[in-house]
Every structure is written in structure tokens, then in C-alpha cells.
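1. I'd like to go over a predicted model; first the sequence, then the structure.
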Amino acid sequence: MILAIDPGSEKTGTAVLGTDGSLVCRQIIPTGDFSCHLREMYKKYAFTHIVMGNGTNHRHLQPVAEEWIRKEAPDVTFSLIDEKFTTVEGRKLYWQYTPRHGWRRLVPLSLQYPPEPVDDFVAWIIGQRYIKSLGGLS
């Protein structure tokens, strides 16, 4: 399994993916809880790789993840991946998995923003990009 991370200043999106890119779990956490979240997710899912987007707050969270790996999970590997345009893709993915109700069905998607953060969907996309970079997912 892979833990994918969309690092943010205040909130961080995470997603656990199978090696085929399938979503196992997605979550948005306060960035301050990142280290504890790593520990909890590892206990629950025993991921073997962490992939992090190289955007907003990776310079702060990457050392936290690498230190956690050194101390608690030395078999886990780590990499960064380009997260250009993942927020736009995350919004599209949000609408695919969240049906629109009421007036939202009448307004074109191009004119709407999701009513909640999409950082967890963005993390899923980051994980899928990583798998594609390895030659998986078509």
C-alpha cells in the first residue's frame, strides 16, 4: 500500500492506495497532527511507500515524514512527485464521487467550486501519478 500526501499549511490531504491505484481510505487532517497521523495510518494500513506532492508545504512536512521513517518504519520508502494542476483535477474528482443536489444540478460544473476541501482527493491523484510514473495504471 501507498500513503499519498497533499501537504498544506493548515490542512493536509492523505490517501491510502493499493498498488493498483484503488482508493482504500482518504482523509483531511490538521497539518499539526501530521506526525501522529503517520503513526496511526501505518498501524492500520502498513503502507510501504510514502509519496508527497512537491507543492505548498512539502518543505515543512518532508523532514517530518523522513524523521518518522528513520525512527519508526525504516522499511518505508519516500518520494516527491510533481503536483502541478492536482487541485483542478481534485475538484473534478470530487464531483465524480459526490452527487450534486438542488440548484447545483442546474449550474454547469465549470462555474462551481466544491463546498468542502478536496485535499484528500488531491492526495489520491498524487498517489495515482506516482503509480503511473512506475509504469502502472494506464
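-> Sure thing, it's come through.

2. From now on I want contacts and neighbour counts done on CA atoms only, so please keep to that.
-> Fine.

3. in this structure, which spans are strands?
-> Secondary structure of the chain (DSSP state E): strands at 2-6, 11-17, 23-30, 49-53, 77-81.

4. contacting residues around the longest one?
-> By CA atoms under 8 Å, 6 or more residues apart in numbering, the residues outside strand 23-30 that reach it are 10-18, 37, 119-121, 123-124.

5. one step back: export the strands of the chain as CSV, with columns for mean neighbour count and distance to Arg70.
-> Formatted as CSV, the strands of the chain follow (neighbours: other CA atoms under 10 Å; distance: least, CA to CA, whole Å):
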stretch, mean neighbour count, distance to Arg70
strand 2-6, 30, 16
strand 11-17, 25, 20
strand 23-30, 16, 22
strand 49-53, 23, 13
strand 77-81, 15, 10
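
6. Let me know which of those strands is the nearest to Arg105.
-> Arg105 sits nearest to strand 23-30 of all the strands of the chain, at 25.2 Å, using CA to CA.

7. Now for Leu130: which residues touch it?
-> Residue 130: Tyr, not Leu. By CA under 8 Å, 6+ apart, the neighbours of Tyr130 are 51, 81.

8. The most centrally placed residue in the chain and Ile2, how far apart?
-> Residue closest to the average C-alpha location in the chain (CA atoms, centre = their mean): Ala123, at 1.6 Å. Counting by CA to CA, to the nearest Å, the gap from Ala123 to Ile2 is 11 Å.

9. Below is an additional structure, to be compared with the one above:
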Amino acid sequence: MLMGFDPGRDKCGLAVVQVQPAWQVLHREVVSAGEALARLQALWQQFGAERLILGNQTTARGWKRQLESLLPPQQIVLVDERHSSEEARRRYWDFYPPRGWERLLPKGMRVPDKAYDDLVALILVERYWRGQARAEPT
């Protein structure tokens, strides 16, 4: 069981993925930065996650320090999150197909109507699992 965490200043994305025996996304959500640690800890316990996959950009250093007070450092893995937001924006429409006249717009012109940080967290888990990004144990 892996948990993805896309840290941010205002909001954070969380995703819980079962990778064995078959890939299955069990949970995704976007939470405010203020409630992120409590929510992460609750999900960690609820799902029995083994690793926390953390994006390594924007605010990662500060979040990593806070996370190390909750989880053993060897269970926290940093993953390169470059361009993950752009990828999540493209994939948003796979999860939430456009309706009505928005279907006529090219994907690049559509504007998501809700935050998609949870999809970024999912992408971080995918990158870690596939080994496409360099993962650094902390």
C-alpha cells in the first residue's frame, strides 16, 4: 500500500494506492494545508500504508521535516514531481469527462472546475512504482 502526497502552501493532494496484487486507487482527496498532516496520519492508519511518496519541489523540505515527526524517515520517499501538475491537468478530463458544450473544446482550452492536487499525488505514486522518476530515500 502506497500513499502519495503532493504538498503545497494552501492545499495538498492525497492518494492511497494498493499496488499488489492489482493496481487499485483506494482513495483520493484534496485538503487544506492546515489539515493535511492530521488527514494524512488518519489515512496512513486506516489503510496501513507502507510508504509515503512525497513530491520534491515547492514546499517539500518543510513538509518532510513535519512528516518525519509522524512517520519513520525510511518510509518517506522523495520523487521528482517536475511537470506533474501539467500531467494531472491533462488527465483530469479522464476522471471528470466534460459535459455539454465543454466537450467541443480542445483539452488545452478546458479549465478544470475543481482542484486536482489529488491527481498529482496519484501521479507521484505511479512514477515511484514504475521507477520512471528518481526516488530518493530520505
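-> Great, that's in hand. On a predicted model such as this, the values are computed, not experimentally measured, just so you know.

10. Farthest pair within the contacts of strand 23-30 of structure 1?
-> Glu10 and Gly18, at 26.8 Å, using CA to CA across the contacts of strand 23-30 of structure 1.

11. a markdown table for the strands of structure 1, including distance to Gln96 of structure 1?
-> Shown next, in a markdown table, are the strands of structure 1 (distance: least, CA to CA, whole Å):
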| stretch | distance to Gln96 of structure 1 |
| --- | --- |
| strand 2-6 | 19 |
| strand 11-17 | 17 |
| strand 23-30 | 14 |
| strand 49-53 | 22 |
| strand 77-81 | 24 |
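
12. ranges for the helices of structure 2?
-> Secondary structure of structure 2 (DSSP state H): helices located at 33-47, 60-67, 84-95, 117-130.

13. Run the chain-centre distance for the second one.
-> If I follow you right, that is helix 60-67 of structure 2. Its chain's average C-alpha position is 15 Å from that of helix 60-67 of structure 2, according to CA atoms, centre = their mean, to the nearest Å.

14. matching residues in structure 1 for it?
-> Mapped onto structure 1 using TM-score structural alignment, helix 60-67 of structure 2 spans residues 58-65.

15. can you check the first one too?
-> The aligned range for helix 33-47 of structure 2 in structure 1 is 31-45, by TM-score structural alignment.

16. quick one on the thing from earlier: going by distance to Pro108 of structure 1, which of the contacts of strand 23-30 of structure 1 wins?
-> Each of the contacts of strand 23-30 of structure 1 was scored against Pro108 of structure 1 by CA to CA, and Phe121 proved nearest at 20.5 Å.

17. Mind telling me what that closest one corresponds to in structure 2?
-> When structure 2 is aligned by TM-score structural alignment, Phe121 of structure 1 is paired with Leu119.

18. can you tell me which residues contact that match?
-> Residues near Leu119 of structure 2 by CA under 8 Å, 6+ apart: 13, 15, 28, 88, 91-92.

19. now, among those residues, which is nearest to Gln75 of structure 2?
-> Using CA to CA, Ala15 comes nearest to Gln75 of structure 2 of the contacts of Leu119 of structure 2, at 15.7 Å.

20. picking up where we left off before, turn the helices of structure 2 into JSON lines, including distance to Leu104 of structure 2.
-> Listed next are these as JSON lines, based on distance: least, CA to CA, whole Å:
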{"stretch": "helix 33-47", "distance to Leu104 of structure 2": "35"}
{"stretch": "helix 60-67", "distance to Leu104 of structure 2": "38"}
{"stretch": "helix 84-95", "distance to Leu104 of structure 2": "13"}
{"stretch": "helix 117-130", "distance to Leu104 of structure 2": "24"}
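
21. tell me which residues in the match of helix 33-47 of structure 2 are buried?
-> Buried residues in stretch 31-45 of structure 1, counting neighbours by 16 or more other CA atoms under 10 Å, are found at 31, 34, 38, 41-42.

22. Name the residues that touch that stretch?
-> Defining contact as CA under 8 Å, 6+ apart, one finds that stretch 31-45 of structure 1 is touched by 1, 7-12, 16, 29, 61, 64-65, 68.
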